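> pasting the structure only:
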């Protein structure tokens, strides 16, 4: 099978990146030292090619009404242009088709950013709902074709300053931008740029969407400004420290989002109906999503390891060795009776090793929040 490539593929290879198959995409896992890339984002500034993710523009007079029924979070929270909302898109059984970010630019234009591996499935689902409801929306994917956009995430305490150094034309419009807001700026040397104060690392920064034809030029300009390239390896350890879910690992079409720590993204309070709401109300929450810190030597926490608790068995969904904390950490789905501070036993290669249950996240804005 031929792997799909982002517009930055040649730049990654020229930089000596170690490339891997990531859900059918040829992506950099690191550029030498995953640990150095991780620390660069926590302490200074790093950048990720996230062009494999897919921007989907929804345009039309019925866009808001359509999204009210499509996603579990309430798009009526989006009243100010540029405001963003994180949500799950559920099937009728209340399971997660995908998690995504919705940006509101006008009543006729909402922008979604969906995951790489689910993009085709997502667009087909959205199109089917558009037809079913007669909403008449124009659905445009921006990952390929004439209007293709590249996506670069610049993350870290110095990320915004570095972006302004490379894109001074954007500073006035984005300096006062609050987290989870975006602005579109025209007239830069790299074309029209959307700057979103969002990310997947637990650090500040921007996610940039701009014409794919300018991808290498902007990447190289950021490189020249001292922004360190970072690959999928560092992206995973950073997001795990930040307690952020990964689709396909921490939740998918077999998982109730209430059991995946995503209740905060689901509006069950308002009278608004949405696909999957009835199923969620019928099932309720059956497990909880918490962090684990391994307390004994002899192993690393990994996905699918079983967790024995006084209230029954749980399971790790994502695990790693934390470069910031220098400890093995994990995200886990645990029985409802388990409490923060409890000691549980993780099954690692036929051994039972003690771990402490902690509240997520582990790390945010460079600070360790658990012990």
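That came in fine, so what should we check first? In this text, all values refer to a predicted model and were calculated from it rather than measured experimentally.
> use CA for all of it now, contacts and neighbours both
Noted.
> quick one: contacts for residue 353?
294-298, 345-347 (Cα atoms under 8 Å, 6 or more residues apart in numbering).
> Kindly recompute the last result at 10 Å.
294-299, 301, 307-308, 343-347 (Cα atoms under 10 Å, 6 or more residues apart in numbering).
> one more structure, for comparison:
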């Protein structure tokens, strides 16, 4: 391992468990603990735990916190009025490109928490500080590297968490999706990146190893980045840097639903560019019809022209390759297109997302 790689508070736990560690955006992270396929199925059938402490919790506090966030992100945080409620949004540049996708939690009108991606954390903080300073917002942006985060996902995930932490049950049992319980020693959110039910749990960094061990003792399967990627792909969830980036508008990545244009007076950063942009591509799913595996950047040949795979993998749940693609306007669900896989054009069916919902395949015809 390079000395330059960052390590989460759970890094030694992963190594002791025999995880295969890889460089993931400058972080030393587990890709699997033996069988990526078994880890994937554990999440779909029971419960798995992921170290997501490389992602950054950011506290935004101050009298202007709400106004600052209404300018900063494309979704409208004023919709959140109950403590713990959350929404998913994109933070855009003035050209409408995605600086990052993130989850925002409401604590009070002057206290919020953002969870941003690991690979974009430094530029995210710099951008937030720049916006706050240039617009003279009375707001403080605080990166919280003193916190750690794990995701416990799967149909049995919540019961396993309550078995490991019985005191949390009363505060978290009635949580609806995209809401969190703000506890003295933790933030427990009913969110995730797998398409399954479960919690994402934020605790002080010095408490996360015990939480991890206690959950593993409840037969929760440790899972690495490999299973996380196949799970999110099946669930139709984008990966920053692959399905979108600073050159891609939200509507080019299937994220129009994360942009709120209802309040015409809310001129969030990037709004003008989005309103003026005519998108020549559609973002949609692909199911490979023959043997092979789709990967990012593979060319797609359609009757309407050329497109590109943005993410692709072999689906452990479905047994065939699935992917996301940006394709020419006019391509519709049910069409057959062709993917260039190592010089061979392989047929694929265009389909809606997601591919798997609540552990079950979604029928695409």
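Great, that's in hand. If you're wondering where the values come from, they're calculated on a predicted model, not measured in any experiment.
> Pull out the buried residues from the contacts of residue 353 of structure 1.
Neighbour-count burial (16 or more other Cα atoms under 10 Å) applied to the contacts of residue 353 of structure 1 gives 294-295, 301, 307-308, 343-347.
> between these, which is nearest residue 72 of structure 1?
Nearest to residue 72 of structure 1, judged by Cα to Cα, of these is residue 307 at 29.6 Å.
> Now which residue in structure 1 aligns to residue 346 of structure 2?
Under the alignment defined by TM-score structural alignment, residue 346 of structure 2 corresponds to residue 353 in structure 1.
> what's the average distance of the helix or strand that match falls within to structure 2?
Taking DSSP states H and E as the definition, residue 353 of structure 1 sits inside strand 351-358. Mean deviation of strand 351-358 of structure 1 relative to structure 2 after superposition (mean Cα distance after the TM-score superposition for structure 1): 0.5 Å.
> How much space separates residue 222 of structure 1 from residue 194 of structure 1?
Note on residue 222 of structure 1: its distance to residue 194 of structure 1, by Cα to Cα, to the nearest Å, is 16 Å.
> An error on my part: the question was meant for residue 275 of structure 1.
For residue 275 of structure 1 relative to residue 194 of structure 1 (Cα to Cα), the value is 30 Å.
> mind listing the helices for structure 1?
For structure 1, the helices defined by DSSP state H occupy 9-14, 34-43, 63-70, 119-133, 159-166, 171-174, 215-224, 232-241, 277-283.
> Now distance to residue 99 of structure 1 too, for those, in CSV please.
Below are these laid out as CSV (distance: least, Cα to Cα, whole Å):
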stretch, distance to residue 99 of structure 1
helix 9-14, 26
helix 34-43, 24
helix 63-70, 12
helix 119-133, 10
helix 159-166, 25
helix 171-174, 26
helix 215-224, 25
helix 232-241, 15
helix 277-283, 16
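> possible to save those helices as CSV with mean neighbour count and distance to residue 81 of structure 1?
Below are the helices of structure 1 laid out as CSV (neighbours: other Cα atoms under 10 Å; distance: least, Cα to Cα, whole Å):
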stretch, mean neighbour count, distance to residue 81 of structure 1
helix 9-14, 15, 33
helix 34-43, 21, 29
helix 63-70, 20, 13
helix 119-133, 15, 22
helix 159-166, 19, 21
helix 171-174, 15, 13
helix 215-224, 17, 26
helix 232-241, 23, 27
helix 277-283, 15, 27
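> Having no further points to raise, I will conclude here.
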